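Peer 1: How does the following fold in three dimensions:
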Amino acid sequence: MKKLLFTITVFAMSFTMNAQEETGITLTVVIQNVLNSEGHILSGLHNETTFMKAEGIKTSKDKAEAGELILTFENIQPGDYAFSVLHDANDNNRMDFATNGMPTEDYAMSGESLPMGPPTFSDAKFTIEGEDKELTLRF
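Peer 2: Have a look, this model is predicted:
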C-alpha cells in the first residue's frame, strides 16, 4: 500500500512540476540577412531596467551562419521588452565602431524607429501579451 501511495504521489508531482516549467510565453526571433558565417550572433531580450545598461534578462550566443537564424526564448512573462542583436564577426563580445562612431558590425533592434544615435527603450519597445510572439529583425 505504501509503495502504491508513493508511486501515485511521484506521478502527481511530475505533472505539477511540468506545468510550472511550461508557464509563460514563447518568443521566436527571426534574424534575416546574416551576411557571413564569421564569429557569433549575440542577442538579448531586455526590460527597461537592463536595456543598453546590463546583460539581457534572456540572452543567446549562436554560431553565425549566412542566411537566416531563428532564436527561441521560452517562459517570458507578459510585459514590455526590447530585443537587440549583434553579429560579432571578430568574436570580441562587443560592438566595434569606426573612428567616426559608426558601428562596423551588423546589428538590429526591435521597434519601428530608426534613431540617430543610441536607441532608447521606447524606440525599441514591443509588448508581449497572453500569446506566443514572433519578431523578424533584419541586419
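Peer 1: going forward, measure contacts between C-alpha atoms and count neighbours the same way
Peer 2: Noted.
Peer 1: Flag every buried residue along stretch 91-105.
Peer 2: By 16 or more other Cα atoms under 10 Å, the buried positions in stretch 91-105 come out as 95-96, 105.
Peer 1: err, stretch 35-44, not the other one
Peer 2: Buried, per 16+ other Cα under 10 Å, within stretch 35-44: 38-44.
Peer 1: Sitting in strands, which of the residues you listed do you find?
Peer 2: Under the assignment DSSP state E, the buried residues of stretch 35-44 contribute 40-44 to strands.
Peer 1: how about the helices in the protein?
Peer 2: With helices called from DSSP state H, the chain shows them at 2-21, 121-124.
Peer 1: so which of the ones you listed gets nearest G67?
Peer 2: Nearest to G67 among those is helix 121-124; the distance by Cα to Cα comes to 23.5 Å.
Peer 1: let's see this one next to it:
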Amino acid sequence: MKHSPTRLAVLALAAALGSNTAQAAAPLEVRLTGVQHARGAIRVGLYADDKTFRKEAQALALQQVPATPGNVVVRFDDLAPGRYAIMAYHDEDGNGEMNRRFGMFPTEGYGLSNNPQVVGPPAFADSAFEAGEKAHTITIELRY
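Peer 2: Predicted structure coming up:
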C-alpha cells in the first residue's frame, strides 16, 4: 500500500501527539509517617472531586498496604496532571472503613494531603494539590 506524503505527515503527527499524551501521566508517591503499630492496614484514597472527597467508595483510586510501624509508602502510577486530594487512614481492625466515635470523630489514625489542621469534616480545598507531568511525592502525617 502506497502512502502519500500528506498521509505520512498526518500519521507522524498523530504518533507524536500520542506519545506526548502517554508521557503526561506520572507517578504519585505518598509517604505516610507516624504509623503507630502493625495491626491492620493503611488505606489511601485518591480523590479528584470535592463532591466525592472522603467517600472511599467513590475514590478515583484506592491503595491498601499492610501497616508497618513508622513510615509506609504507597504509589499511584500513571496519574494524569490535575488537582487531587488524599485521605488516608490506619484501618486497625481491618473492617475496610474508618471507625468514628459518635459517627464523626475518627478513632483510628488518619491523615490528609497538605496535613491541614481541621475542625469538623475536612474540605477538599484544604487538602488539594496539583500533580503535573513529572513524578510527584507528598508526605502525610497520620494523627491518632
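Peer 1: ranking the helices of the first structure by burial, who's on top?
Peer 2: helix 121-124 (a mean of 18; mean count of other Cα atoms under 10 Å).
Peer 1: mind listing the strands for the second structure?
Peer 2: In the second structure, the strands defined using DSSP E lie at 26-35, 41-47, 61-66, 70-79, 82-91, 100-101, 105-106, 110-112, 129-131, 136-141.
Peer 1: The second one vs the first structure, mean deviation?
Peer 2: The superposed strand 41-47 of the second structure is, by mean Cα distance after the TM-score superposition for the first structure, a mean 0.7 Å from where its aligned residues fall in the first structure.
Peer 1: And the contacts of that strand?
Peer 2: 53-54, 56, 59-67, 74, 84-92, 94 (Cα atoms under 8 Å, 6 or more residues apart in numbering).
Peer 1: Quick check: PyMOL command selecting the buried ones in those.
Peer 2: Of those, the buried ones go into a single PyMOL selection, burial set by 16+ other Cα under 10 Å:
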select buried, resi 53+54+56+59+62+64+67+74+84+85+86+87+88+89+90+91+92
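Peer 1: which among the buried residues of stretch 35-44 of the first structure gets closest to T23 of the first structure?
Peer 2: Using Cα to Cα, those come closest to T23 of the first structure at G44, 20.3 Å.
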